[in-house]
Each structure stands twice: as C-alpha cells, then as structure tokens.
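Colleague: predicted model follows, preceded by the sequence.
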Amino acid sequence: MNPQVTDRPEKSRYEIHADGDGDGTETAGFAEYHLSEGEIAFIHTEIDPRFGGQGLGGLLARGALDDARARGLSVLPYCPFIRGWIGKNPEYAELVPEARRARFGL
C-alpha cells in the first residue's frame, strides 16, 4: 500500500501511514499544527526512525500543504522541517502570506 496522509483534527496533526512490520499500516510520522481563523501553523514534524530514509517526511509535508491549499488556509511554517521543505519546493511558498515570508526566510 502507498503511504497515506490523513488529517487528524482531534489530535491537531497530519499523520502519514505506511506499511509496517506486521499486517497493515502503521503511523510512520506526523506534523503537528495549530489552526486558527484561516491560518494553519505547523509547529513540529516527526518521522519514526524505523521509517527514516524512505522519503516519508517529504510526502507528509506535501500532503499536509496540499490539504491546506485545498482548504484555502495560509501556512505559517514554524516547524524547521516544513519551512525547509517549502524552501526546496518554492511552488508552495505562495501559501505563506507574503508579508510573513521574510520572517521564515522564504
């Protein structure tokens, strides 16, 4: 099964699920956020070390940011991983309000 990114609003985070050691999928990582009035602030991203080196962090970032775009949310990338990913994928910089891009080095 391909890794899947899902929003878990009750936990204020996006999760990425991937094939684990047993049958089915496991939560391989997450990106925590704070949502308020048209903005989503990403504050922490983590991938389980067992799933490291598989590109899941990038898939998680892309899935979360694509969802934010679809929902019309402005993105505040306080999380260094999300901020760095946007820096490497400049087509996502437009999600960060222009007046705040310099603060995030974008």
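Modeller: That came through, no problem.
Colleague: C-alpha only now, for contacts and for neighbours.
Modeller: Will do.
Colleague: strands of the chain, residue ranges please.
Modeller: 4-8, 13-19, 25-36, 39-47, 74-77 (DSSP state E).
Colleague: off-centre distance for the first one?
Modeller: A distance of 10 Å separates the centroid of the chain from that of strand 4-8, by C-alpha atoms, centre = their mean, to the nearest Å.
Colleague: what helices or strands is it leaning on?
Modeller: strand 13-19, helix 56-70 (3 or more C-alpha pairs under 8 Å, 6 or more residues apart in numbering; DSSP states H and E).
Colleague: return the set of buried residues in the last one.
Modeller: Same thing as helix 56-70. Buried residues in helix 56-70, defined by neighbour count with 16 or more other C-alpha atoms under 10 Å: 56-57, 60-65, 67-68.
Colleague: the structure to be compared is supplied as follows:
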Amino acid sequence: MDDQKLKITYSESDTKARYGASVSGIVSEAELTLSKVTPSLVIADHTFVPEELRGRGLARTLAAQLVADARDRGLRIVPLCPFVRSYAERNREELADVIQW
C-alpha cells in the first residue's frame, strides 16, 4: 500500500457488528459484517470491497482481524459469507478453534 495508511475499525450493536477497512486518501471503505447469534457465536454474513480498494488484500485483512478478535473473545464464527467461507476452507486447520461449520 506504499505510503497509504490502513485503518481497521470495529463497531457493534446488540445484534450486529461491523469491521471496516479504510486507506488514507480514499473515501470508500471495505467492510465485513456479522450477526450475533449468542454471546459466543457470530455469523460472518457479508464482505465487500469497493472497486477502488480491490487488489490490496483488504478482505483477507478483515477476515484475519475477525479471527484474531474471535480468539481473544472466545467466539466461534459461522462462515456464511462466501469470502469468509473460502478463507476458512483455505486455512481449515489453523482456524479449527474458531470456525463452526
């Protein structure tokens, strides 16, 4: 990303959560959204990267942040979103502790 800085944000409500990824100098933001099922189970339901941010690995960065946070918080993730499902399948052994199939 050269000189551009990456910023990851997290926001949540009672039933939903959202990771955002922005790059300095670009208005658009990539996102990964979650639905909270129980205090220990979330569904990764949507990932989107706008055209101007594609090719920078932002979806993968958001998925990795989700996994790191899930480990820290003792959460399990149901990978409903096609991108997160693919990410989990490619890293099945490494993510076995947080992915619920």
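Modeller: Noted; the coordinates are in hand. Bear in mind that the values here come from a model prediction, so they are computed numbers and not experimental data.
Colleague: wait, which of the helices and strands packed on strand 4-8 of the first structure is closest to Cys79 of the first structure?
Modeller: Cys79 of the first structure lies closest to helix 56-70 among these, at 10.7 Å (C-alpha to C-alpha).
Colleague: hmm, who's touching that closest one?
Modeller: For helix 56-70 of the first structure, the surrounding residues in contact (C-alpha atoms under 8 Å, 6 or more residues apart in numbering) are 3, 5, 7, 14-16, 28-31, 40, 46-47, 74-75, 82, 85, 92, 95.
Colleague: kindly report the same for stretch 94-101 of the second structure.
Modeller: For stretch 94-101 of the second structure, with C-alpha under 8 Å, 6+ apart as the criterion, the contacting residues are 67, 70-71, 75-79, 88.
Colleague: any idea how many residues pack against Ser13 of the second structure?
Modeller: Neighbours of Ser13 of the second structure under the rule other C-alpha atoms under 10 Å: 9.
Colleague: before we move on, what about Ser86 of the second structure?
Modeller: 13.
Colleague: could I get the buried residues of helix 56-70 of the first structure in JSON lines, plus columns for distance to Asp21 of the first structure?
Modeller: What follows is those, written out as JSON lines (distance: C-alpha to C-alpha, whole Å):
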{"residue": "Leu56", "distance to Asp21 of the first structure": "16"}
{"residue": "Gly57", "distance to Asp21 of the first structure": "19"}
{"residue": "Leu60", "distance to Asp21 of the first structure": "20"}
{"residue": "Ala61", "distance to Asp21 of the first structure": "24"}
{"residue": "Arg62", "distance to Asp21 of the first structure": "25"}
{"residue": "Gly63", "distance to Asp21 of the first structure": "23"}
{"residue": "Ala64", "distance to Asp21 of the first structure": "25"}
{"residue": "Leu65", "distance to Asp21 of the first structure": "28"}
{"residue": "Asp67", "distance to Asp21 of the first structure": "28"}
{"residue": "Ala68", "distance to Asp21 of the first structure": "31"}
